[in-house]
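Participant: Compute the structure for the input listed below.
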Amino acid sequence: MSSIKAPFRTASRVEDVRYEIRGALARRARELEQQGHDILHLNIGNPGAFGLRTPETMRRAVVRNLKYSEAYGPQTGIFPAREAVAMQFQSRGLTETRYDQVMIGNGVSELVDLVLRSLLEPGEEVLIPAPDYPLWTAAVVLNGGRARHYPCPAENGFLPDIDRIRQLITPKTRALVVINPNNPTGAVYPESVLRELADLAAEHDLIIFSDEIYDSICYDEARFVPMAPLAEKTLCVSFGGLSKVYRACGWRVGWAVFTGALDRADDYRLAVEKLAALRLSANVPGQWAVQTALGGYQSIADLVAPGGRLHDSRQAVIEACRKSRFLDLVAPMGAMYAFPSVRPDVMPDFDDHRFAAELLEHKHILIVPGSSFNIPDRHHFRITLLPEAEDLAAAFGRIDELLEELAETPERLQTARSA
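Facilitator: Here you go, the predicted model:
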């Protein structure tokens, strides 16, 4: 009789979760690094990994308050942090915003899970943009819901198709997710589009989840418009944090702000707070930097202005795609990513996953296949704009080299397909 036991069973819902930003390709990149290869990581928006430091004033705020950080904090966050976020919303026109409408979490990621877990019954639906940031889809699935992806096509500048969203709404639809400025595409939504989204949500009594983590990262003429002032006829939950604008990813400090139809949201807000209490409190030391961050000098403006690090890196990508006979690009107007596509007329059999694997193995560049962001089109890929401009220009030179090689020897992609 065999003594071999079957592998431990994993939860079936995890099989439906995709997060390829840190998936198989990233694991292969670590293996190559252990073999001595230098890998350019263009897969993730991690400012500290590219030398973009958290402002000194924020670091000092944390150090000064370490002695007040050794006990658990309130499950909703410390008062100075919540009050600072409330004041930011007051400055955006929501003059009645109070600190108790703000919840601090371990990054936006944790708060996304909490608000969805408090909302969804099995099979209920959430409208999510496609391309999306895959955390949103994963969190819906893990909390028993169904993600319905609404198209934001490249030919429309990656802006939402309002009519298509309307067609997706069913009696089971509970919420509408908006990601602005957008990850992965870099689209920045104009006020007219945001108003249409707000009106559609109010018409169908949907909660709006507005992911605004890149709110101050806009380029050229693009301007960020917050959703909350436009969505006063329904409940709006807006998300922000220190990770991107303030280059403090590792501190894990995010916030959610509840605005709009608060008179109908008491039970829901208490449910979110109850779940927050189960993890006791968010990271306390980092919360002491929120007031300093929001009230101090906004150094991100220097990075996105002409001559700034992010602006110049973006320009390098735009120029590289313009010169390439293979690549198209809708210029990113916000966030810290670009979402190029390979021209179907030049490479009709292009496959984003196979290309990403070839690029990693032979050019030692790690990117994210575009279909990882829940779109059927397999001609896109995402890169971050965080490296220096010259490094990105060199990387796109290697990308074009590989595309030339694959155009001449398409059987390489066939080999990758069979592998």
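Participant: C-alpha from now on. contacts and neighbour counts both.
Facilitator: Will do.
Participant: Which residues are in contact with Arg92?
Facilitator: With contact set as Cα atoms under 8 Å, 6 or more residues apart in numbering, Arg92 has these partners: Pro226, Pro229.
Participant: And it, how far from Ala228?
Facilitator: To Ala228, Arg92 is 9 Å away according to Cα to Cα, to the nearest Å.
Participant: got it, and Pro47?
Facilitator: Distance, Pro47 to Ala228, using Cα to Cα: 27 Å.
Participant: Please state the offset of the lengthiest helix in the chain from the chain centre?
Facilitator: Longest helix of the chain, by residue count under DSSP state H: helix 389-408. Average the C-alpha atoms of helix 389-408, do the same for its chain, and the two points are 26 Å apart (Cα atoms, centre = their mean, to the nearest Å).
Participant: What is that helix packed up against?
Facilitator: helix 309-323, helix 352-363 (3 or more Cα pairs under 8 Å, 6 or more residues apart in numbering; DSSP states H and E).
Participant: Quick one, which of the ones you listed gets closest to Arg117.
Facilitator: Between Arg117 and the helices and strands packed on helix 389-408, the shortest gap by Cα to Cα is with helix 352-363, which sits at 31.5 Å.
Participant: And for the closest one, what's in contact with it?
Facilitator: The contact list for helix 352-363 (Cα under 8 Å, 6+ apart) reads 25, 29, 39, 365-371, 378-381, 398-399, 402, 413, 416-417.
Participant: residues in contact with Leu127?
Facilitator: Ala147, Arg148, His149, Tyr150, Ile165, Leu168, Ile169, Thr173, Ala175, Leu176, Val177.
Participant: repeat that for 6 Å
Facilitator: Going by Cα atoms under 6 Å, 6 or more residues apart in numbering, Leu127 touches Arg148, His149, Leu176, Val177.
Participant: Distance to Gln88 for these - can I get that in JSON lines?
Facilitator: Formatted as JSON lines, the entries for the contacts of Leu127 read as follows, by distance: Cα to Cα, whole Å:
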{"residue": "Arg148", "distance to Gln88": "32"}
{"residue": "His149", "distance to Gln88": "31"}
{"residue": "Leu176", "distance to Gln88": "23"}
{"residue": "Val177", "distance to Gln88": "22"}
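Participant: Another for comparison:
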Amino acid sequence: MSNEEAHANLVVPAFKTEKVAKTQTQNSQGTVWRFSGTDKAAKASTLTLRGVIYMLFDNCSRDVKKTVLPLGHGDPSVYPCFRTCIEAEDAVVNVLRSGKGNSYAPGAGILPARRAVAEYLNGDLPNKLTADDILLTAGCNQGVEIVFESLARPNANILLPRPVFPNYDARAAYSGLEVRKFDLLPEKEWEIDLQGIEAIADENTVAIVVINPNNPCGNVYSHHHLQKVAETARKLGIMVITDEVYNQTIFGDNPLVPMAKFASIVPVLTLGGISKGWVVPGWKIGWIALNDPEGVFASTNVAQSIRQNLEITPDPSTIIQAALPEILEKTDKSFFAKKNKILKHNVDLVCHWLKDIPCVTCPKKPESCTYLLTKLELSLLEDIKDDTDFCVKLAREENLVFLPGEALGLKNWMRITIGVDAHMLEDALERLKGFCIRHAKKTYIN
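Facilitator: Take a look at the predicted model:
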């Protein structure tokens, strides 16, 4: 099987030369075309991961005689060991055969699915959600898009963590929201720099984004820390947008504390979905949960704006919406335990290999998500300028693609995807070790 076939659903280089059409505005008969593409998305598109990944794949070569290992972006679903559970598959098949998912759905989503999400999220929340507090989206990314569009107004700014999943930067740029970055502190297990938040916020700040469990750092925040975040947001008069899409992908000792527990302190807008927990990103089903016992989202028209934006955007598949209650209610917890056990094994595998690769270190072993952040000790290497240069040369010499930290806002770091088969990870680490040995600085003893 070729590399392209083995990873048919992943972005991998095809090593083909494509013909590029000439750009013209006038044909041979002299017609002047009065249309052209807009550049509204030009800036936003450069902020996504895809541009970086494409660039790295362009540096891979058939001449290297090694299969391309795409560990720069994550989609565990393409690997058999991460296949979703039978309960989820049966739920979709049942709806498909019943014919109950063939119709249009309301903009906010069908009632049984919204009710099921509310029950799924409620747990031990002090302020319970109802179906009216849930809005369904075509995945968590569309949730980000809808929320940012709903908050965008002249001069508004939003606080994003550094490092961050770059889709947040892209959506903010497209919506016209100014981005202000606060740091996550590696020396404090990637906690949020609360003093930094207060330093960058002003009267035009509308929200702070908290990703928990954190992508890409892999940490899970404590109850005490999240309460401090809520109190800081209330002091500033801003909402908290919390991305909890990795809530079922935790393999460390720290349990998830939903940000919604602090909704009595500050209004909390929770983004989530089944893409990561159930390993089905292609199903495109997510949600926005309005945790707001004081009614702030209603009085400020945020809830209304979100619903209006949902009315003019594509709906998630009605089939998946109709299957969602059964997926959420019937999935056995052993499925998550098995998946997370594989991820923990892969984390341990990487950390074991890194002991013999001094120029690549992992200061904080992740306890969630499907990535591992490493710091590059470039002083130990020759002819490597920065993290992007490191990853470009790694792709060029080894057909191995890791993500440079600069793409996440963290210079001279690197992200390794762990949501792959273990044997693939071992191959990648062996290539990484060989690359670092070749580029290590030579020491001479007189």
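Participant: Got a TM-score for the two of them?
Facilitator: Comparing the chains after superposition, counting by TM-score structural alignment, normalised by the length of the first structure, produces a TM-score of 0.89; 402 aligned residues with a Cα RMSD of 2.4 Å.
Participant: for the contacts of Leu127 of the first structure, which one is nearest Leu329 of the first structure?
Facilitator: Nearest to Leu329 of the first structure among these, with distances taken as Cα to Cα, is His149, at 22.1 Å.
Participant: What separation do you get for that closest one and Glu15 of the first structure?
Facilitator: Applying Cα to Cα, the value for His149 of the first structure to Glu15 of the first structure is 19 Å.
Participant: same question, His37 of the first structure
Facilitator: Taken as Cα to Cα, the spacing of His37 of the first structure relative to Glu15 of the first structure amounts to 31 Å.
Participant: How much space separates the residue positioned nearest the centre of the second structure from Ser299 of the second structure?
Facilitator: By Cα atoms, centre = their mean, the second structure has its centre lying nearest to Phe165, at 5.1 Å. Distance check for Phe165 of the second structure against Ser299 of the second structure: by Cα to Cα, it reads 31 Å.
Participant: swap in Lys364 of the second structure?
Facilitator: Remark: distance between Lys364 of the second structure and Ser299 of the second structure (Cα to Cα) = 42 Å.
Participant: Now, of the contacts of helix 352-363 of the first structure, which are buried?
Facilitator: Buried residues within the contacts of helix 352-363 of the first structure, counting neighbours by 16 or more other Cα atoms under 10 Å: 25, 29, 39, 365-371, 378-381, 398-399, 402, 413.
Participant: which stretch of helix or strand covers the counterpart of Arg92 of the first structure in the second structure?
Facilitator: Taking TM-score structural alignment for the superposition, Arg92 of the first structure sits opposite Asp124 in the second structure. Secondary structure from DSSP states H and E places Asp124 of the second structure outside every helix and strand.
Participant: gap between Asp124 of the second structure and Val257 of the second structure?
Facilitator: Distance of Asp124 of the second structure to Val257 of the second structure, given as Cα to Cα: 10 Å.
Participant: Ala108 of the second structure matches what in the first structure?
Facilitator: Taking TM-score structural alignment, the alignment pairs Ala108 of the second structure with Thr76 from the first structure.
Participant: If we ignore the residues flanking it in sequence, what's nearest that match?
Facilitator: Met103 (4.8 Å; Cα to Cα, 6 or more residues apart in numbering).
Participant: sorry, back to before: with mean neighbour count and distance to Tyr214 of the first structure added, can I get the helices and strands packed on helix 389-408 of the first structure in JSON lines?
Facilitator: Shown next, in JSON lines, are these (neighbours: other Cα atoms under 10 Å; distance: least, Cα to Cα, whole Å):
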{"stretch": "helix 309-323", "mean neighbour count": "21", "distance to Tyr214 of the first structure": "13"}
{"stretch": "helix 352-363", "mean neighbour count": "19", "distance to Tyr214 of the first structure": "26"}
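Participant: mind checking which of these is nearest Lys5 of the first structure?
Facilitator: Lys5 of the first structure lies closest to helix 352-363 among those, at 34.0 Å (Cα to Cα).
Participant: The closest one to helix 389-408, inter-axis angle?
Facilitator: 110 degrees (axes from the mean of the first three to the mean of the last three Cα atoms, to 10 degrees).
Participant: give me the stretch of the second structure that helix 352-363 of the first structure matches.
Facilitator: Counting by TM-score structural alignment, helix 352-363 of the first structure pairs with residues 387-398 of the second structure.
Participant: quick one: that stretch to the first structure mean distance?
Facilitator: Compared with the first structure after fitting, stretch 387-398 of the second structure deviates on average by 1.3 Å (mean Cα distance after the TM-score superposition for the first structure).
Participant: follow-up on the earlier one: so which of the contacts of helix 352-363 of the first structure sit within helices?
Facilitator: Among these, the subset assigned to helices under DSSP H consists of Leu25, Ala29, Arg398, Ile399, Leu402, Leu413, Ala416, Arg417.
Participant: Nearest residue to the third one in space, please, no chain neighbours.
Facilitator: What that stands for is Arg398 of the first structure. Spatial nearest neighbour of Arg398 of the first structure, excluding adjacent residues (Cα to Cα, 6+ apart): Lys363 at 6.5 Å.
Participant: what ranges do the strands span in the second structure?
Facilitator: Counting by DSSP state E, the second structure has strands at residues 69-70, 134-137, 157-162, 178-185, 191-192, 205-211, 239-243, 268-273, 286-291, 360-361, 371-376, 400-401, 403-404, 413-417.
Participant: mind putting those in JSON lines, distance to Glu149 of the second structure included?
Facilitator: JSON lines is the format used below for the strands of the second structure (distance: least, Cα to Cα, whole Å):
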{"stretch": "strand 69-70", "distance to Glu149 of the second structure": "32"}
{"stretch": "strand 134-137", "distance to Glu149 of the second structure": "14"}
{"stretch": "strand 157-162", "distance to Glu149 of the second structure": "12"}
{"stretch": "strand 178-185", "distance to Glu149 of the second structure": "12"}
{"stretch": "strand 191-192", "distance to Glu149 of the second structure": "25"}
{"stretch": "strand 205-211", "distance to Glu149 of the second structure": "12"}
{"stretch": "strand 239-243", "distance to Glu149 of the second structure": "13"}
{"stretch": "strand 268-273", "distance to Glu149 of the second structure": "14"}
{"stretch": "strand 286-291", "distance to Glu149 of the second structure": "14"}
{"stretch": "strand 360-361", "distance to Glu149 of the second structure": "39"}
{"stretch": "strand 371-376", "distance to Glu149 of the second structure": "29"}
{"stretch": "strand 400-401", "distance to Glu149 of the second structure": "33"}
{"stretch": "strand 403-404", "distance to Glu149 of the second structure": "28"}
{"stretch": "strand 413-417", "distance to Glu149 of the second structure": "29"}
